[in-house]
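*Asks:* My questions are about this predicted structure, shown below with the sequence.
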Amino acid sequence: MNTFKVSLQETSNDTIIKFEINQIITKHQSYEFNNIDEAKPSPLAQQLFYLPFVKKVYISWNFIALERYSIVEWKDVQDEVLEQIEAYLNDGGVVIEESQVTKKKPVTVYAESTPNPAVIKFVANKKLVVSLFEFTSIDEAKESPLATELFHFPFVKSVFIDENYVSITKYDIAEWQDITMELREFIRNYIETGKDIVNANASQTTEKTEAQSANNFESLDDTSKEIINILDEYVKPAVASDGGNIQFISYEADTKKVHVMLQGACSGCPSSTYTLKSGIENMLKEMLPGKVEMVEAING
């Protein structure tokens, strides 16, 4: 059984606090409740309203936000609330009773071109996953029911899923103008049914990987940490908008060489070499003078 982990996240409004969860809990829907009567579709929200200081409950894909009355400060009660939410979820408590929900937001998906002519990004108006996943074959896709079904299309070469989009790499046998509409409608219908995008154990595996990465970060040398921070702040948002991802692999101090991995639309992209040399490599040379001379990439 996959364990729920809850963490605190402050907001710009000191009366509201977020409890982030390591799994999707609402089948990609969002709900707002102003009192215990409105919270009938959510046993969890009803339980939270028994706390006298809870004014409003907002439940979204992987977090719960609570607004408080002024009778308490969050610092005095937040740890107990976190423990209550975590225990409720791990005891199998129901977050939303779907039969009680009458209004559902329509699912929209649009296709967006990427710098890689073999890849198109299908963007949804809902969050799909908590962490990114890449599958290059139907065997790898066992963790993802959506990716498994996509591989039944003979022209699908690989599937990359992150936050609210799916990037698909095609084989040359098909042209995008012939298959884009079919894929877009398939993905939209799949999301609309509320079926799992990835299995729970896939999320758990990713969480372990992320935790391991965080632990590894602390053991890295200072230059490697600086490189990771630069990639996270300046590079990842740009490549994510193109349907891809970049991951730091290693740094060689003696040769001043940085190794990275390209995933999704960045993998095999004709412009990726130019982007690495003229973009990322020059940026690292400029921001870390004398420490970086070359950036080399492998495709994910």
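*Replies:* Sure, I can see it. Since this is a predicted model, take the numbers as computed values, not measurements.

*Asks:* From here on, just use CA atoms for contacts and neighbour counts.
*Replies:* Will do.

*Asks:* which residues does the residue nearest to A174 when sequence neighbours are not counted contact?
*Replies:* Take A174 and drop its neighbours on the chain: the residue closest to it by CA to CA, 6 or more residues apart in numbering is F155, 6.3 Å away. Contacts were defined as CA atoms under 8 Å, 6 or more residues apart in numbering; by that measure F155 touches K170, Y171, D172, I173, A174.

*Asks:* how near is F155 to L146?
*Replies:* Applying CA to CA, to the nearest Å, the value for F155 to L146 is 16 Å.

*Asks:* swap in K195?
*Replies:* K195 sits 8 Å away from L146 when distances are taken as CA to CA.

*Asks:* okay, those two: which has more neighbours?
*Replies:* Using other CA atoms under 10 Å as the criterion, K195 and L146 rank with L146 on top: 22 against 13.

*Asks:* Now the more buried one: closest residue in space, sequence neighbours ignored.
*Replies:* Nearest non-adjacent residue to L146, counting by CA to CA, 6+ apart: I197, 5.2 Å away.

*Asks:* what about the one you found, helix or strand, and which?
*Replies:* Here I197 sits in a region with no helix or strand, counting by DSSP states H and E.

*Asks:* The structure to be compared is supplied as follows:
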Amino acid sequence: MFIQTENTPNPQVLKFLPGRTVMEAGSQDFRAPEEAQASPLAAEIFGLDGVNRVFFGADFITVGKLASADWDHLKAPVLAAIMDHFTSGRPLFDGAGAASADEAVYEGEAAQVVAEIRELLDTRIRPAVARDGGDILFDRFEPDSGTVWLHMRGACAGCPSSSATLKSGVENMLKHYVPEVTRVEQTL
């Protein structure tokens, strides 16, 4: 098994490409060791000194490190953990698997606006962000103010350029194609 690595715009995050599917559907962001207990692979990676975040995308894994940690020392153990996991045949998740979020139900015109927002996110924005090792997920839309709330995940979470991506890229695109959108904010 050959695992490629790629830098991301966030210098604290490295993207690992195992050459196979990681998540069949969706993505999963682990921001603490306690959250990672649902996944043997995430728990193994969090067990390495200096790791502070693990993200599973469709065909990649991004790993975040503490500023005090050095990729020169951390990269090889992460590669070993990923290789051991995939060659062992263990499942990505124990038991119930990835957590699912409760979603608000929208009706009427708001439902149409949310459908348009989700379509743009899924077809134009998320694929571009995934190339950098991250993901952006819809959280909610406030019809009264025209505000869209999004989750930045993976390499995007905490990235120095994430605010610019959110405001210059995502907000401008959504406002252009969905006139009901007046601004985009990040859910923490």
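*Replies:* Cool, got the structure. All figures in this text were calculated on a predicted structure; none of them were measured in a lab.

*Asks:* Please tell me how far K56 of structure 1 sits from N245 of structure 1.
*Replies:* K56 of structure 1 sits 36 Å away from N245 of structure 1, taking CA to CA as the criterion.

*Asks:* try K142 of structure 1
*Replies:* Shown here: K142 of structure 1 relative to N245 of structure 1, a distance of 21 Å by CA to CA.

*Asks:* who's more crowded, these two?
*Replies:* Between K142 of structure 1 and N245, counted using other CA under 10 Å, the more crowded position is N245 (24 against 15).

*Asks:* quick revisit: quick one: which of the contacts of F155 of structure 1 is most hemmed in?
*Replies:* Each of those was scored by neighbours using other CA under 10 Å; the highest score is K170's, at 21 neighbours.

*Asks:* for whatever residue of structure 2 lines up with that residue, what are its contacts?
*Replies:* Under the alignment (TM-score structural alignment), K170 of structure 1 pairs with K65 in structure 2. K65 of structure 2 makes contact with Q12, V13, G50, V51, N52, R53 under the criterion CA under 8 Å, 6+ apart.

*Asks:* Pipe those residues into TSV and attach distance to Y177 of structure 2 per row.
*Replies:* Shown next, in TSV, are the contacts of K65 of structure 2 (distance: CA to CA, whole Å):
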residue	distance to Y177 of structure 2
Q12	33
V13	31
G50	42
V51	39
N52	36
R53	33
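
*Asks:* where do the helices sit along structure 2?
*Replies:* Read by DSSP state H, structure 2 holds these helices, from start to end of the chain: 40-46, 71-88, 108-120, 126-131, 162-164, 172-177.

*Asks:* ranking those helices by burial, who's on top?
*Replies:* Neighbour counts averaged per stretch over these are highest for helix 40-46, at a mean of 22; criterion: mean count of other CA atoms under 10 Å.

*Asks:* separation between the residue in structure 2 sticking out farthest from the centre and P143 of structure 2?
*Replies:* Distance from the C-alpha centroid of structure 2 peaks at G108, with 29.9 Å (CA atoms, centre = their mean). According to CA to CA, G108 of structure 2 and P143 of structure 2 sit 11 Å apart.

*Asks:* Quickly list what's touching both of these two.
*Replies:* Residues touching both G108 of structure 2 and P143 (CA under 8 Å, 6+ apart): none.

*Asks:* In contact with S131 of structure 1, which residues?
*Replies:* For S131 of structure 1, the contacting residues are D162, E163, S203, T206, E207, by CA under 8 Å, 6+ apart.

*Asks:* Looking at the residues you listed, which is nearest N125 of structure 1?
*Replies:* Checking the contacts of S131 of structure 1 against N125 of structure 1 by CA to CA gives E163 as the nearest, at 10.4 Å.

*Asks:* Which residues are in contact with the closest residue to that closest one other than its chain neighbours?
*Replies:* When the adjacent residues along the chain are set aside, E163 of structure 1 lies closest to V129, with 5.1 Å between them (CA to CA, 6+ apart). In this structure, V129 of structure 1 makes contact with I24, I161, D162, E163, N164, I197, V198, judged by CA under 8 Å, 6+ apart.

*Asks:* Kindly report the same for A147 of structure 1.
*Replies:* Taking CA under 8 Å, 6+ apart as the criterion, A147 of structure 1 is in contact with F135, I138, A141, V159, I197.

*Asks:* Show me what the last one lines up with in structure 2.
*Replies:* Yep, that's I197 of structure 1 we're talking about. In structure 2, the residue paired with I197 of structure 1 is L92, using TM-score structural alignment.

*Asks:* any idea how far its match lies from P40 of structure 2?
*Replies:* Applying CA to CA, the value for L92 of structure 2 to P40 of structure 2 is 6 Å.

*Asks:* ditto for A67 of structure 2
*Replies:* Computed as CA to CA, the A67 of structure 2 to P40 of structure 2 distance reads 25 Å.

*Asks:* for A164 of structure 2, same thing?
*Replies:* As it turns out, when the distance is counted by CA to CA, A164 of structure 2 lies 34 Å from P40 of structure 2.

*Asks:* cool, G50 of structure 2 as well?
*Replies:* With CA to CA as the criterion, G50 of structure 2 and P40 of structure 2 are 18 Å apart.

*Asks:* where along structure 1 do the strands fall?
*Replies:* 6-10, 16-21, 31-33, 54-59, 63-68, 109-113, 119-124, 133-135, 156-162, 165-170, 244-252, 257-264, 294-299 (DSSP state E).

*Asks:* roughly how far is the longest one from the heart of the chain?
*Replies:* Relative to the centre of its chain, strand 244-252 of structure 1 is centred 18 Å away, using CA atoms, centre = their mean, to the nearest Å.
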